[in-house]
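Q: sequence and predicted structure are below.
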Amino acid sequence: MADPADTPADLPPCPSAQGGGTGLLPPELRGWMLLLAATGAVEQRLRSVVKERLDVSHDEFLVLCLLAELPREGLRMTQVAELLGRPKTRLTYQVACLQHAGLVTRKTVCGDKRGVEIALTDTARRLLREASAALSETVTEALAHVMGPEQCAALIGLLPEAAAKPGAEPGAEPSVVA
């Protein structure tokens, strides 16, 4: 794991995380702001670990993660761009870097000469398996740093159905990963 001294300085707390919910924002927007703050904290801490463990950029890492959740046949580039919310031209550059590093393969889609499909290589799968403990620990630590019970409750407010999962106690406080 990266030395904490090598990680960027912590960002100031998100105003929505200051508690109370006394501002002008409705709970849904407050929850959204908390989600953005938590995502930013995770991304900030992951950047150095991803570079150290996988030697790829954060955006390239997102491509690898998306492909890691799929069967070996891969995904079309247009689908990857849509799922990650990235411009196709930027994705083309990222995939070229990943291909040059031996982490993805590219092939033309059968029956569609303009379609391109990408998939993880065995090397990428091995590297992701080896790095997964450090990466998940980094995510957990970053979330624990910015998420307390009040913030978790605000986020649960965005998805009330999630709080009503089978086995969940009605009105129970969401658990915090620490």
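A: Yes, it's here. These figures come from a predicted structure and were not determined experimentally. Numbering: from 1, shown residues only.
Q: hey, let's count contacts and neighbours off CA atoms from now on
A: Noted.
Q: helices and strands around the longest helix seen in the chain, which ones?
A: Secondary structure of the chain per DSSP state H: the longest helix is helix 27-54. Secondary-structure packing of helix 27-54 (3 or more CA pairs under 8 Å, 6 or more residues apart in numbering; DSSP states H and E): helix 58-68, helix 122-146, helix 149-156.
Q: take this one as well and set it beside the first:
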Amino acid sequence: MADLEKRPADQPGCPSSRGGGLLPAELRAWMLLLAATGAVEQELRSVVKGNLDVSHDEFLVLCLLAEEPEEGLRMTRVAELLGRPKTRLTYQIACLQHAGLVTRKSVHGDKRGIEVALTDKARELLRAASEPLAETVSRALNRVVGPEQREALSALLPDLATG
């Protein structure tokens, strides 16, 4: 991770940024990127809780559904896209439904299929919270993405700069 302003002086930078260990360059680069995104997520958690009163994982579900048409997505697809076990997602969806933020319904013609969609309440909350959430992400990324992360990303995706 890039040296953070808040990092104590006696704390070294991210070990994987130095190289020379057992990991190949691609895995070192991936670890640097994970550390940066983890730092952004950590900063975002409190803003999500304060603005939406949901957990970070529930927020990810809301964001995924916000990008879908109003009819929503099957729960199996949500679990797949978020890389979550279906049982954990079922609990998160139940919490979101209890808060009035999502609806659940059976998929027509598939008695096992469940589809989830945002409610109007959730859409309004996301619209109202989007600016402070976006500002938090931008501020955190600008703080934690330094030369090592940019170099790592360029090494992993060499065609990124050229499109």
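A: Happy to help now that I have it. Remember, predicted model here, so these are calculated numbers, not experimental data.
Q: tell me how the two chains score on TM-score.
A: The pair, once superposed, lands on a TM-score of 0.88 when counted by TM-score structural alignment, normalised by the length of structure 2; 155 aligned residues with a CA RMSD of 1.8 Å.
Q: that older thread, enumerate the positions of the longest helix of structure 1 that are buried.
A: Within helix 27-54 of structure 1, the residues scored as buried using 16 or more other CA atoms under 10 Å are 27, 30-35, 37-38, 41-50, 53-54.
Q: what range does that helix cover in structure 2?
A: Using TM-score structural alignment, helix 27-54 of structure 1 lines up with residues 25-52 of structure 2.
Q: starting at the chain centroid, how far to the longest strand belonging to structure 2?
A: In structure 2, taking DSSP state E as the definition, the longest strand is strand 110-118. Here the centre of strand 110-118 of structure 2 is set off from its chain's centre by 23 Å, with CA atoms, centre = their mean, to the nearest Å.
Q: and the angle from it to helix 56-66?
A: Orientation of strand 110-118 of structure 2 against helix 56-66 (axes from the mean of the first three to the mean of the last three CA atoms, to 10 degrees) gives an angle of 100 degrees.
Q: by how much does strand 110-118 of structure 2 deviate from structure 1 on average?
A: By mean CA distance after the TM-score superposition for structure 1, the fitted strand 110-118 of structure 2 averages 0.4 Å away from its aligned residues in structure 1.
Q: for burial, what's the neighbour tally of the corresponding residue of structure 1 for C63 of structure 2?
A: Counting by TM-score structural alignment, C63 of structure 2 corresponds to C65 in structure 1. By other CA atoms under 10 Å, the residues close to C65 of structure 1 number 14.
Q: next: the one 5 residues further on.
A: Residues lying near L70 of structure 1 (other CA under 10 Å) number 12.
Q: now do the same for it: helix, strand or coil?
A: coil (DSSP: H, G, I helix; E, B strand; the rest coil).
Q: mind listing what the spatially most central residue of structure 2 touches?
A: Taking CA atoms, centre = their mean, the centroid of structure 2 lies closest to L60, which sits 5.7 Å from it. By CA atoms under 8 Å, 6 or more residues apart in numbering, L60 of structure 2 lies in contact with L82.
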